[in-house]
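**Q** Okay, structure incoming, though there's no sequence with it:
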């Protein structure tokens, strides 16, 4: 069964709401899930697992399929860091060097796929 897709209008509204000083948990959750959805659409596959706890995770990038246990290529970060990367407010290399992103595995560099929103929501 396919996952329900977040409509662009709802997802973009949530992303915009997270730019404010105090987004609700629901707004943050929808913004994270929507941008993870965009990532999976941009780079379909199952080689890298991108985790943004506690709101969501997705698999992306073509290559060897992972099916059990901890995947060999994992990227994990907070919702705030993820949304800044997705909007283009934060640079991938800077986030990794600052220790704000955990990236493990040969294919865990997703910097070339970011930003997802092409700077439309940069601050």
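**A** Noted; the coordinates are in hand. Keep in mind it's a predicted model, so treat the numbers as computed, not measured.
**Q** make it CA atoms for all contacts and neighbour counts henceforth
**A** Fine.
**Q** Quick one: the strands in the protein, in order.
**A** For the chain, the strands defined by DSSP state E cover 48-52, 56-60, 74-77, 101-104.
**Q** got those strands as JSON lines, with mean neighbour count and distance to residue 24 columns?
**A** Converted to JSON lines, the strands of the chain look like this (neighbours: other C-alpha atoms under 10 Å; distance: least, C-alpha to C-alpha, whole Å):
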{"stretch": "strand 48-52", "mean neighbour count": "24", "distance to residue 24": "16"}
{"stretch": "strand 56-60", "mean neighbour count": "20", "distance to residue 24": "16"}
{"stretch": "strand 74-77", "mean neighbour count": "20", "distance to residue 24": "19"}
{"stretch": "strand 101-104", "mean neighbour count": "18", "distance to residue 24": "23"}
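**Q** need these in JSON lines with distance to residue 9, can you?
**A** Output for the strands of the chain, formatted as JSON lines (distance: least, C-alpha to C-alpha, whole Å):
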{"stretch": "strand 48-52", "distance to residue 9": "22"}
{"stretch": "strand 56-60", "distance to residue 9": "19"}
{"stretch": "strand 74-77", "distance to residue 9": "25"}
{"stretch": "strand 101-104", "distance to residue 9": "28"}
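**Q** Comparison target, given below:
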């Protein structure tokens, strides 16, 4: 993550309190872990907890969705530097990434390869609770361009 999110510790504490008593096993398992004390660790913990709650069908406040999306996009951008594909999760964020083995001559503006989806779908994809194939088949992801298939990257 580029810089620690100063509000992550407070948001995580609030999220943990709101999910206390949830019967979902994946959520309970994450709640049993010790709470992080550093903002960067809290951001990652919040992302994991949000993803587990979404996979369990729980509804979460917008602030938690936004933070989890931004954390996941920052990690994606860090792990896959480049400007070949733009990944958009409106209204929370967008990043440009590269793909292994694919050279990119793109230098300005929006790349010719664009992936766009909503926050819940994105978080289910990055947490592997939803496959790229199923998301595409259900029209939950819009992808255009020859290199806009993130299936292998998210598998």
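**A** It's in. What you are looking at is a predicted structure, and each value in this text was computed from that prediction instead of being measured.
**Q** Which residue of the first structure sits opposite residue 76 of the second structure in the alignment?
**A** Aligned against the first structure by TM-score structural alignment, residue 76 of the second structure finds its counterpart in residue 39.
**Q** Its match contacts residue 60, doesn't it?
**A** Yes. Using C-alpha atoms under 8 Å, residue 39 of the first structure makes contact with residue 60 at a distance of 7.2 Å.
**Q** what's the matching residue for residue 101 of the first structure over in the second structure?
**A** So, by TM-score structural alignment, residue 101 of the first structure is matched to residue 141.
**Q** contacting residues around that match?
**A** 115, 116, 117, 118, 121, 135 (C-alpha atoms under 8 Å, 6 or more residues apart in numbering).
**Q** how about 7 Å then?
**A** Counting by C-alpha atoms under 7 Å, 6 or more residues apart in numbering, residue 141 of the second structure makes contact with 116, 117, 135.
**Q** closest to residue 59 of the second structure among these?
**A** residue 117 (17.7 Å; C-alpha to C-alpha).
**Q** and the longest helix for the first structure?
**A** helix 25-42 (DSSP state H).
**Q** got the buried residues for it?
**A** 27-40 (16 or more other C-alpha atoms under 10 Å).
**Q** List just the nearest of the contacts of residue 141 of the second structure to residue 105 of the second structure.
**A** Taking the contacts of residue 141 of the second structure together and measuring to residue 105 of the second structure by C-alpha to C-alpha, the closest member is residue 116, at 21.6 Å.
**Q** which ones are touching that closest one?
**A** 87, 88, 89, 141, 142, 143.
**Q** For residue 106 of the first structure, see how far away the aligned partner of the third one in the first structure is.
**A** Aligned against the first structure by TM-score structural alignment, residue 89 of the second structure finds its counterpart in residue 52. Here the criterion is C-alpha to C-alpha, to the nearest Å. By it, residue 52 of the first structure lies 20 Å from residue 106 of the first structure.
**Q** same check, this time on residue 19 of the first structure
**A** Residue 19 of the first structure sits 32 Å away from residue 106 of the first structure when distances are taken as C-alpha to C-alpha.
**Q** Please say which of the two ends up with more neighbours.
**A** residue 19 (17 against 10; other C-alpha atoms under 10 Å).
**Q** picking up where we left off before, just give the nearest non-adjacent residue to the match of residue 101 of the first structure, would you?
**A** In space, and not counting its chain neighbours, residue 141 of the second structure is closest to residue 117: 4.8 Å by C-alpha to C-alpha, 6 or more residues apart in numbering.
**Q** Many thanks, we can stop here.
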